[in-house]
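S.K.: sequence and computational prediction follow.
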Amino acid sequence: MSYRARVKFCGITRAEDARIAADLGVDAIGLVFVPRSPRCVSTRTAAEICSALPPLIQIVGLFMDADAATVQATLDAVPLDLLQFHGTETPEFCDSFRRSHVKALAMGDGVDVEYAAKRYARARGVLLDAHRSGEQGGTGMRFDWSEIPPRLAPRIILAGGLGPDNVAQAIRQVRPYAVDVSSGIETAPGIKCPRRMQLFMNEVDRASRDQGRD
């Protein structure tokens, strides 16, 4: 069976970057709704970005310990397909919206991925990111991929320090369902580099072809 890791470009802040991502064949884009993030977008900007996308590109909204009213107001204003929660949200909170969701885990000391995957059993996937206290991703940090239980790979969205230089290695080692990149394809926070986006997609395709031959 052929294998291709899905790709999400996160922290999109400009419609032109979203269009380039779509042209390159990205599967999803991520819009950040965390006020302290340098990649945070307003609902108006987010809606403009969404309107620039062709059909069948999944639009993911990223939140971190937002209250239910804030999440719902964003859903009312922006056509999000998937919610991504990066804080201390409970499974009940994540399940309370009429959208599929992903739960992110910061891979610090003592994180039990198996336990978290069971606790958030209704999540469509578990996103694993490097740990930096109080941040929701896009740190450019990497964690030890050997900490990922192989049997969970089909549910794993791998993030944290990925870029064109190491994404192929990550795919070969982990075989995740998807890879998620933000700072690794940027020239500045929220400003994507077309060349790095292209290189990233090239490396994903190359690694996926290699895996398909195994």
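M.R.: Cool, the structure landed. From a predicted model like this one, the values you see are computed outputs, not experimental measurements.
S.K.: from here on, contacts and neighbour counts on C-alpha atoms
M.R.: Fine.
S.K.: got the buried residues for stretch 141-157?
M.R.: By neighbour count on 16 or more other Cα atoms under 10 Å, the buried set for stretch 141-157 is 141, 143, 148, 152-153, 155-157.
S.K.: SS state for Pro79?
M.R.: Following DSSP: H, G, I helix; E, B strand; the rest coil, Pro79 is assigned to coil.
S.K.: got the contact list for it?
M.R.: Contact partners of Pro79, counting by Cα atoms under 8 Å, 6 or more residues apart in numbering, are 47, 50, 59.
S.K.: now do Gly138 against Gly161, distance only.
M.R.: Taking Cα to Cα, to the nearest Å as the measure, Gly138 falls 8 Å from Gly161.
S.K.: next one for the comparison:
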Amino acid sequence: MKVKICGIKTVEAASHAVENGADAIGFVFAESKRQIAVLQAQQIIAHVPAHVWKVGVFVNEDAATIQQIAETAGLTHIQLHGDEDPDDYRSVGLPLIKAVSVKSPEDLEKIDDIKADFILLDSPPVEYRGGNGLSFEWDLANALKKSNTNVILAGGLDSVNVSKAIAKVSPLMVDVSSGVETNGEKDLVKIKGFINSAKKLGEEMQNEFNYL
């Protein structure tokens, strides 16, 4: 089970996440309480190993700006968290993650028409597009278990509920932000706990599959 820690703003938090097994680090360039400057992200990414995804999160930003930020900061993946059409961002030249707000089965029916490398399932937006600490009804995503293997699950996850979420959705990756924070700041203990919980269940599910 792959894990993405999003909303990173310090070298300490990024390094701690990687040391404990994080597969991806997310940097929010859209308006948010976790928004980061390009050069600040660049400094953090310089400390992140090559094999770890460096994901830039954008909301309705134009492709040229995203490409410039990606090249300056050193991003490896682009997450489109607004109303974008991924086809308009292929010129950036990096794998695209398209976020989908899940409120009903109809939202999931649209996924097959989205031409993105990965689909990120998230709860509906409140103040910001993502990172609101709210989950959606995971049972809605049951139909995706066999039809789409490139699903990233986000929305209200924490070390307590992530095992249940993984069991219901079977995603490729789980994505957390507010669930590993205390008073709005990344909590190193919570980061470790979340990664451990997700990885443990992932290993158990894989062992069960191998046994069958």
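M.R.: Sure thing, it's come through. Values in this document were obtained by computation on a predicted structure and should not be read as measured data.
S.K.: of the buried residues of stretch 141-157 of the first structure, closest to Leu31 of the first structure?
M.R.: Ile157 (16.1 Å; Cα to Cα).
S.K.: pretty sure that closest one sits against Arg124.
M.R.: No: Ile157 of the first structure is beyond contact range of Arg124, at 10.0 Å (criterion: Cα atoms under 8 Å).
S.K.: what is the burial count for the counterpart of Thr65 of the second structure in the first structure?
M.R.: Superposed on the first structure with TM-score structural alignment, Thr65 of the second structure falls opposite Thr70. Residues near Thr70 of the first structure, counting by other Cα atoms under 10 Å, number 13.
S.K.: so which strand or helix has Thr70 of the first structure?
M.R.: Thr70 of the first structure belongs to helix 68-77 when assigned by DSSP states H and E.
S.K.: where in the second structure does the longest helix anywhere in the first structure align, residue-wise?
M.R.: Secondary structure of the first structure per DSSP state H: the longest helix is helix 194-213. Here helix 194-213 of the first structure aligns to the second structure at residues 188-207, judged by TM-score structural alignment.
S.K.: how far off centre is stretch 52-69 of the first structure?
M.R.: On the basis of Cα atoms, centre = their mean, to the nearest Å, stretch 52-69 of the first structure is displaced by 10 Å from the centre of the chain it belongs to.
S.K.: Pro176 of the first structure in helix, strand or coil?
M.R.: coil.
S.K.: which ones are touching the most centrally placed residue in the first structure?
M.R.: Nearest to the geometric centre of the first structure sits Asp180, at 4.2 Å (Cα atoms, centre = their mean). Applying Cα under 8 Å, 6+ apart, we find Asp180 of the first structure in contact with 7-10, 157-160, 162.
S.K.: which among those residues end up buried?
M.R.: Buried, going by 16+ other Cα under 10 Å: 7-10, 157-160, 162, out of the contacts of Asp180 of the first structure.
S.K.: tell me the counterpart of Met141 of the first structure in the second structure.
M.R.: In the second structure, Met141 of the first structure lands on Leu134 (TM-score structural alignment).
S.K.: would that match count as being in a strand?
M.R.: No: going by three-state DSSP, the assignment for Leu134 of the second structure is coil, not a strand.
S.K.: not counting its neighbours along the chain, what's nearest it?
M.R.: Gly156 (4.1 Å; Cα to Cα, 6 or more residues apart in numbering).
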